[in-house]
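S.K.: Kindly generate the corresponding structure for this input.
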Amino acid sequence: MARPPRVLFLERRTYRRRRLADLARLMPVIGLVLLLVPLLWQEGAGGMPTSRAILWIFGVWVVLVAATAWLASRRLESELDAQGTPRPLPEADRGARR
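M.R.: Now for the predicted structure:
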């Protein structure tokens, strides 16, 4: 006899925390891909000059720093309540942290 499908319910705060962690893990990969884009540009007739490549690399670096700071602030914000004290972890996360 087949069992009915089990419905998985994740608390919204836990789900968002995990998605933010996933995005934080992807940031180095995204950064690497964006930093390698100037290698595809060919200098010469109608190509991009080296100065543009340097500006691109610096711009990507600034965006990565800002995005990482935003992710960190979102994580800190989600872990603090209105008074600034840490919220207790849900039961599901307590076992994973030990």
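S.K.: going forward, measure contacts and count neighbours with C-alpha atoms only.
M.R.: Noted.
S.K.: What distance do you get for Leu55 to Val62?
M.R.: Remark: distance between Leu55 and Val62 (CA to CA, to the nearest Å) = 11 Å.
S.K.: Let me fix that, I meant to ask about Ala96.
M.R.: Distance, Ala96 to Val62, by CA to CA: 34 Å.
S.K.: compare with the first, here's sequence two:
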Amino acid sequence: MTRPPGGVPPRPPGKPPARHAPFQVERQSFRRRRLIDAACALPLLGWVLWWLPLLWRGADAPMPASLVLVYIFGIWLGLALAAARLVRLLKGANSAAAPPSGGEGP
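M.R.: The predicted structure follows:
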């Protein structure tokens, strides 16, 4: 058989086209990447939640500053707890993905 000008050899008649294997990622590495994505999105979520009190101006009565401060520090505490949880989950995902060491230790 001769090759066409494009350089791709023709497929023999009656043979189905070659199928490529689907791209699959191991479950652990997929989970680890999603955790990293969540860790990267956490500061953006915090920024949006911290600026949310600026939208409260439309109320008839002004919002007391004490409630706004409780809200801001509550968001800060929630972000710190979420970051700590993500760090623990990432450490667990890293230790599960790491190959076992050859030696048993000293």
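S.K.: And the TM-score between these chains?
M.R.: Aligned and superposed, the two chains score 0.74 in TM-score terms (TM-score structural alignment, normalised by the length of structure 1); 85 aligned residues with a CA RMSD of 2.5 Å.
S.K.: now the host helix or strand of Arg31 of structure 2: which residue numbers in structure 1?
M.R.: Using DSSP states H and E, Arg31 of structure 2 sits in helix 27-51. The aligned range for helix 27-51 of structure 2 in structure 1 is 12-36, by TM-score structural alignment.
S.K.: now swap in stretch 68-79 of structure 2 and tell me
M.R.: By TM-score structural alignment, stretch 68-79 of structure 2 lines up with residues 53-64 in structure 1.
S.K.: how close does the longest helix along structure 1 sit to structure 2?
M.R.: For structure 1, the helix that runs over the most residues, judged by DSSP state H, is helix 50-79. On superposition with structure 2, the mean distance recorded for helix 50-79 of structure 1 (mean CA distance after the TM-score superposition for structure 1) is 0.5 Å.
S.K.: what element comes up after that helix heading to the C-terminus?
M.R.: Next along the chain from helix 50-79 of structure 1, counting by DSSP H and E, comes helix 91-97.
S.K.: Could you list the residues in contact with that following helix?
M.R.: Residues outside helix 91-97 of structure 1 that contact it (CA atoms under 8 Å, 6 or more residues apart in numbering): Thr14.
S.K.: Tell me the gap between it and the middle of its chain.
M.R.: Computed by CA atoms, centre = their mean, to the nearest Å, the chain-centroid distance of helix 91-97 of structure 1 equals 22 Å.
S.K.: what residue is smack in the middle of structure 2?
M.R.: Centroid-nearest residue in structure 2, with CA atoms, centre = their mean: Asp37, separated by 2.3 Å.
S.K.: what's the distance between it and Ala98 of structure 2?
M.R.: Distance from Asp37 of structure 2 to Ala98 of structure 2, by CA to CA: 20 Å.
S.K.: Go ahead and report the secondary structure state at Pro22 of structure 2.
M.R.: Secondary structure, DSSP: H, G, I helix; E, B strand; the rest coil: Pro22 of structure 2 is coil.
S.K.: So what's the residue count around Leu26 of structure 1?
M.R.: Residue neighbour count, defined by other CA atoms under 10 Å, stands at 11 for Leu26 of structure 1.
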